[in-house]
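# whatever this is, show me its structure:
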Amino acid sequence: MGLFTQIVMFVLIISILVILHELGHFIPAKYFKTKVEKFYLFFDVKFSLLKKKIGETEYGIGWLPLGGYVKIAGMIDESMDTDQMKEEPKPWEFRSKPAWQRLIIMLGGVIVNFLLAWLIYTFLLFNNGDTYIPSDSLKYGIVVDSIGEKLGLRTGDKILKVDGKKATRFNDAILDIILGDDITVDREGQEITFPITDEGKKEVFQTQGRNFMAYRSKAVIALVADSSVAKKAGIMAGDEIISVDGKSVVFWDEFRNTIGNSANENLDISVRRDGRVENLNLTVPNEGAIGIQLDIQDLRKTDTYDFFGAIPAGFTRTIKVLTDQIRQFKVIFNSKTEAYKQVKGPIGIVEMMPKSWDWTFFWSFMAMFSVWLAFLNILPIPALDGGHVMFLLYEMISGRPPSEKVLEKGQIIGFVILMGLMVVIFGNDIWNIIKRFF
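Predicted coordinates:
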């Protein structure tokens, strides 16, 4: 059921986004009395799964789940219907409409995607608030693993700025560091600024950013497993570790490292319990784990919004998501980071879905992906909305449209580029699956 839920959630999200995006083209086209011949969810190459003609438009579902389209009469698009273009323009055709109307029709899908994301973020903030970890609540700084160290970070650092911008939220700082150029930290009372290395980013992307940085906590025990070495030694939930073999311990990472490096060794452990010190003794098992969990201090803060306050906050969130996605391109196209190897297609995205239904994730992912679709579609690549907009802007500025030959060749080149990218992305998904078996 887990995989089934993941697939259903992904298909539903994509279907809603595609339909709404195409409605963004369809509605202004109809408003400007432009004939829309087809409205399809997914592509109907050679045949369609379902179709029904209502009025002048054929509505249907294709079999190839790579998006969708509306076929507008008198327009060179992915259908490459050049025969229609050889005839004299009809009043209801796209090419007969004023440039400003054509521009609105082409921008409609992108605008709908942006407005949808804004609407979803507004209601999420109104309903759930905005939960985050304030950077100034990290009294003991951060704890990093070997990958975090390759980025230049050190355990105990306090994040002050990324690319000169004050780090106010720990959650945002993690992404900002991956996408940034330099970072400023407070290290043992000294303010230090250093570049974020491409080699470190490469390691982060190879592990998909898992756990390279967390906030540092005191060595307080939350849970002791039954029948564990810690239980037998007398360690109890609520104990604070203060020393191991006479060496002072303050933080959880210090205690964890000591235990992990002491397999099969006998250790004297001192804990603070109810204001008094207890001295205990245990032998660390071969696997270097003694059966305890950290008492993680909940540093999260939630800002709440009324409906009218959620509207501008939702807009701000949408702009930030868009900005972060634009910033990702700089990293993806940097060959040293090899971030392009982690770009996910449909197969990889399905694996990101939760295995049980989660409405908060559903709407959050839809909003994020809607912004992503808006950004991708507005890129000035022929065959995308942005390519059509580019040619329309040229026409509006120069006073004459590009020739049909130029439009046709541009459409073909853009289509080849997009198909090439899809092959690479699908191949990357498949290769990542294959690697798991070796």
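
# C-alpha only now, for contacts and for neighbours.
Noted.

# what about the strands in the stretch 151-300 of the chain?
All strands of the stretch 151-300 of the chain, identified by DSSP state E, counting those that start in this stretch, fall at 158-162, 165-166, 182-187, 190-195, 213-215, 221-224, 240-244, 247-248, 266-273, 276-283, 292-294.

# centre-most residue in this structure?
Nearest residue to the geometric centre of the chain (Cα atoms, centre = their mean): residue 368, 6.9 Å.

# buried residues, the longest strand seen in the chain. List them.
If you go by DSSP state E, the chain has its longest strand at strand 36-54. For strand 36-54, burial by neighbour count (16 or more other Cα atoms under 10 Å) applies to 36, 38, 39, 40, 41, 42, 43, 44, 48, 51.

# quickly note the distance from residue 277 to residue 342.
For residue 277, the distance to residue 342 (Cα to Cα, to the nearest Å) stands at 49 Å.

# which of the two has more neighbours?
More neighbours surround residue 342 than the other of residue 277 and residue 342, with 17 against 14 (other Cα atoms under 10 Å).

# next up, the contacts around the closest residue to the more buried one other than its chain neighbours.
Take residue 342 and drop its neighbours on the chain: the residue closest to it by Cα to Cα, 6 or more residues apart in numbering is residue 205, 6.7 Å away. Counting by Cα atoms under 8 Å, 6 or more residues apart in numbering, residue 205 makes contact with 337, 338, 339, 342.

# now the second one, please; I'll put the structures next to each other:
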Amino acid sequence: MEIIIKLSQFLLSLSLLIILHELGHFIPAKLFKTRVEKFYLFFDVKYSLLKKKIGETEYGIGWLPLGGYVKISGMIDESMDKEQMVLPAKSWEFRSKPAWQRLIIMLGGVTVNFILAFIIYIGMAFTYGDSYLANADLKDGLLIENEVMIAAGFKTGDKILSIDDEKIKKFNTDMIMKIMMSKKVLIERNGIQKEIKMPIDFVDQLSKTDKKKPVISIRVPSTVSEVDPNSINKELKPKDVFISLNGQESRYLYEVEAILEKNKNKSITVTLIRNGEEKQIPIIVSNEGKIGVQFEFYKNKKQEFNFSESIFAGLQKGKEQLVSYGNQLKMIFSPETKLYKQVGGFAAIYKIFPSVWNWETFWSNTALLSIMLGVMNLLPIPALDGGHVMFLLYEIISGKKPSDKFLENAQIIGFVLLIALLLFANGNDIYKAFK
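Predicted coordinates:
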């Protein structure tokens, strides 16, 4: 069932992005009276699952879920329809339209991707608000157990003040990503500020460590919030603050958990503070390493937005994600970062969706994927939108249109590059699965 839920989210998100991206090409093509022969979700190599012709356009669903396409008459694209190109140009063909119209048609897909991402972030801000931990509230700093973080110079108790000179106000998943992609982090340790320069291949080092140890986590004081009514340790009370267990320091939750794990089915002594007084109380640890209490965690702050506020918040979130992904892409193309090893294909995208249906997570992932799709399509690679845009800009600036033969060869080269990138990304997925 979990696989079905994950796969459903994956296919729904991918289908939505593909259809809207292709609509971004389709609509301006129609506005400029350019014939669109096909509009397909997924690729119809040899045959299609569904198809129906309406007017001059055949709409369908292919069997190969690697993307989608619109086939525009008189355009050198992945269809490589050379027979059409040797005939005299018709007024309704792409090649007959002014360069500025062709440029708008080619930019339509990525424009829709970026607009969609910003609309989703605006909608999420209005619907869900913003839930976060205030970084200033983390008085006891962070818990650092990851060996790569320790090697980089971090220690348990450190408080992060800024990342690449950006002051950190909120502790959330975005903060972890910022650390992973950063060049320097300013921390406070025992009241003294210190700058840590991050290793250039930090993400590659992380990939080789124990995945169970997070990059960072919060150091939570061991204060009891609730006692289970059925607990055998009825001497414990809410607001008790643990100091030690069996003589071992246990001021923080991670210390308590480690000691209890080692003392299953045993009777031990807890030293705690209650109402300002120190007390020692015998307790029994269950065979699961539990003592029948819940501990206090930091409470998330919730910021609500009205409609106008959500527009600003959504635009800001979209801008941050766009800049972040752009920086990641630059790092991927820098060999010294070794970030290219982490490039993933369809399996990596599939894994970002949870095994339970959650609309907030679904829309967040879809918005991010929309930004990724938009940025990737803008790369100046022939066969991608960015490649077509590159040649159109050359035509507009120089006044010279590249020959059909040149564009055909460029399309072939670009297609080969794309296949190579696709094989590399999905090959990485396979390698990681069997590593």
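
# what's the TM-score here?
Once superposed, the chains reach a TM-score of 0.90 (TM-score structural alignment, normalised by the length of structure 2), with 432 aligned residues with a Cα RMSD of 2.8 Å.

# residues in structure 2 aligned with the longest strand of structure 1?
The counterpart of strand 36-54 of structure 1 in structure 2, counting by TM-score structural alignment, spans residues 36-54.

# mark which of the contacts of residue 205 of structure 1 are part of helices, please.
Using DSSP state H, no member of the contacts of residue 205 of structure 1 falls in helices.

# ok, these vs residue 2 of structure 1, which is closest?
residue 342 (23.1 Å; Cα to Cα).

# tell me how far that closest one lies from residue 180 of structure 1.
Note on residue 342 of structure 1: its distance to residue 180 of structure 1, by Cα to Cα, is 18 Å.

# equivalent analysis for residue 186 of structure 1, please.
18 Å.

# tell me which of these two has more neighbours.
Legend: neighbour count by other Cα under 10 Å for residue 186 of structure 1 and residue 180, higher for residue 180 (21 against 16).

# alignment lookup: that one to structure 2.
Using TM-score structural alignment as the criterion, residue 180 of structure 1 maps onto residue 182 of structure 2.

# what is the burial count for the closest residue to its match other than its chain neighbours?
Leaving aside its chain neighbours, residue 182 of structure 2 sits nearest to residue 164 (6.2 Å; criterion: Cα to Cα, 6+ apart). Counted with other Cα under 10 Å, residues neighbouring residue 164 of structure 2 total 14.

# where exactly do the helices run in the stretch 251-400 of structure 2?
Taking DSSP state H, counting those that start in this stretch to define them, one finds helices in the stretch 251-400 of structure 2 at 253-262, 307-332, 346-351, 359-377, 385-398.

# what's the angle from the second one to helix 359-377?
For the pair helix 307-332 of structure 2 and helix 359-377, the angle between their directions (axes from the mean of the first three to the mean of the last three Cα atoms, to 10 degrees) equals 50 degrees.

# count of neighbours near the nearest residue to residue 400 of structure 2 once chain neighbours are set aside?
Excluding the flanking residues, the one nearest residue 400 of structure 2 by Cα to Cα, 6+ apart is residue 394, at 7.5 Å. Other residues within reach of residue 394 of structure 2, judged by other Cα under 10 Å, total 14.
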